[in-house]
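K.L.:
after the sequence you'll find the predicted model.
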Amino acid sequence: MSATTITPFCADDLVRHLPEFGALLGACVHDGASVGFVMPCSVEACEAFWRGKVLPSLRAGGLVLLVARQGEALAGTVQLDYDTMPNQRHRAEVRKLLVHPAFRRQGIARALMIELERHALGLQRSLLTLDTRTGDRAEPLYTGLGYRTAGVIPGYARDTHTHAFDATTIMYKPL
């Protein structure tokens, strides 16, 4: 097994690796991740997300995109959205923590989050927020990293594989 490296990606990096990012997102959605998509989920839809939602924010300078690689393989990613209003320049939002199912249970999600927090501090952000599907396998990870639950919203998003609606847990962490 190769060592995991975590690096920030710029807009040009994302464009060069767009098929890998589409495949990562697709694998996570097919595995049941609640990240905004429902089945069936095409590779084209996954790539369109990165091209249409992430790329513009990267180019505008309001987003950090961190990438975890094992050797040449894209193992995971997470985003730090710090494009906030003037009265919120102290905070940022954690978005789309994704670890490919083949690379799970190796500490990659934790390593990505620790690096994300380091970047947040470098941007003088003292509060991080996120939301996660209530009861999801990521919830204990966030709790273990010191995130606290602000509340739960029932019926927040449709389940990836069914027509049921799942609750979301809103979490925060002062840095």
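P.N.:
Nice, thanks for sending it over. Numbering: from 1, shown residues only.
K.L.:
for the rest of this, base every contact and every neighbour count on C-alpha atoms.
P.N.:
Noted.
K.L.:
now for the helix or strand encompassing Thr132, which elements pack on it?
P.N.:
Using DSSP states H and E, Thr132 sits in strand 127-133. Contacts defined by 3 or more C-alpha pairs under 8 Å, 6 or more residues apart in numbering; DSSP states H and E place strand 127-133 against strand 91-99, helix 138-144, strand 165-174.
K.L.:
now do the contacts for His119.
P.N.:
The neighbours of His119, taking C-alpha atoms under 8 Å, 6 or more residues apart in numbering as the test, are Val64.
K.L.:
what of Asp131?
P.N.:
Asp131 touches 168-171, counting by C-alpha under 8 Å, 6+ apart.
K.L.:
same thing but at 6 Å, please
P.N.:
Contacts for Asp131 were tallied using C-alpha atoms under 6 Å, 6 or more residues apart in numbering; they are 169-171.
K.L.:
presented hereafter is structure B, for comparison with structure A:
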Amino acid sequence: MSLRFVLDPDLTPQLRAEIVDLWVDVSNAGGAVGFVPPVTATDVHVTADPTFAGIADGPDRLLVGYSGDRLTAMLIFSDNRFPLTAHWCVLKRVMVHPDTQGAGYGSALMMEAARLGRELGHEALHITVRDGLGLDKFYGRLGYREVGRLPGALRVAPDDDRDEILMWLDLTVAD
């Protein structure tokens, strides 16, 4: 089954709850979306609530993907809030439900983000990746290239610091 994408859906209380549930499931499955397991909805709300404000009040944009009626994937086009970097944006909170891994939904989500990025007038997309999970290889297959690293920037546990990998997709290059 393919995903049905919606850009800028109405951020209803139900959708907010579904996003928090997705975020908890992804985090507890080891996904690199701002937490390390175990997390609860209460933990996620600390980050989710200001994220929702940036979407509801602008300037951030929410992209969601549905498999049937189920929220299965999401990401946020995060505005840089700085005029000198207005020509590109950061993708944040890129998530695909863990029980759909391997179905191609992650690739579909990122291809839709690139398509929309161009449509929205962005010249590039930037994403940060936690090292040690193979995500840099996944994004590399989608055309992203590593443009830098912050060594040991992410402390996921005592004595377990990971690099934060900076990745970039030039949207001005033809596919």
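P.N.:
Arrived safely, thanks for sending. Remember, it's a predicted structure, so these values are computed and weren't measured experimentally.
K.L.:
one step back: among the helices and strands packed on strand 127-133 of structure 1, which is nearest Thr132 of structure 1?
P.N.:
Thr132 of structure 1 lies closest to strand 165-174 among these, at 5.4 Å (C-alpha to C-alpha).
K.L.:
now do stretch 45-59 of structure 1: distance to the chain's middle.
P.N.:
13 Å (C-alpha atoms, centre = their mean, to the nearest Å).
K.L.:
flag every buried residue along it.
P.N.:
If you call a residue buried by 16 or more other C-alpha atoms under 10 Å, then stretch 45-59 of structure 1 has these buried ones: 46-47, 49-51, 54-55, 57-58.
K.L.:
about what we covered before: list buried residues within the contacts of Asp131 of structure 1.
P.N.:
Buried among these (16+ other C-alpha under 10 Å): 169-171.
K.L.:
so the counterpart of Ala113 of structure 2 in structure 1, which of the three states?
P.N.:
Aligned counterpart of Ala113 of structure 2 in structure 1: Leu116 (TM-score structural alignment). Put simply, Leu116 of structure 1 is helix when judged by DSSP: H, G, I helix; E, B strand; the rest coil.
K.L.:
what about the counterpart of Thr143 of structure 1 in structure 2, distance to Gly148 of structure 2?
P.N.:
Counting by TM-score structural alignment, Thr143 of structure 1 corresponds to Gly140 in structure 2. Using C-alpha to C-alpha, to the nearest Å, Gly140 of structure 2 is found at 14 Å from Gly148 of structure 2.
K.L.:
sorry, back to before: need the winner for burial among the helices and strands packed on strand 127-133 of structure 1.
P.N.:
Of all these, strand 91-99 has the most neighbours on average by mean count of other C-alpha atoms under 10 Å, namely a mean of 22.
K.L.:
so where is it in structure 2?
P.N.:
The aligned range for strand 91-99 of structure 1 is 88-96, by TM-score structural alignment.
K.L.:
returning to that earlier point: in strands, which of the buried residues of stretch 45-59 of structure 1 appear?
P.N.:
With strands taken from DSSP state E, there is no overlap with these.
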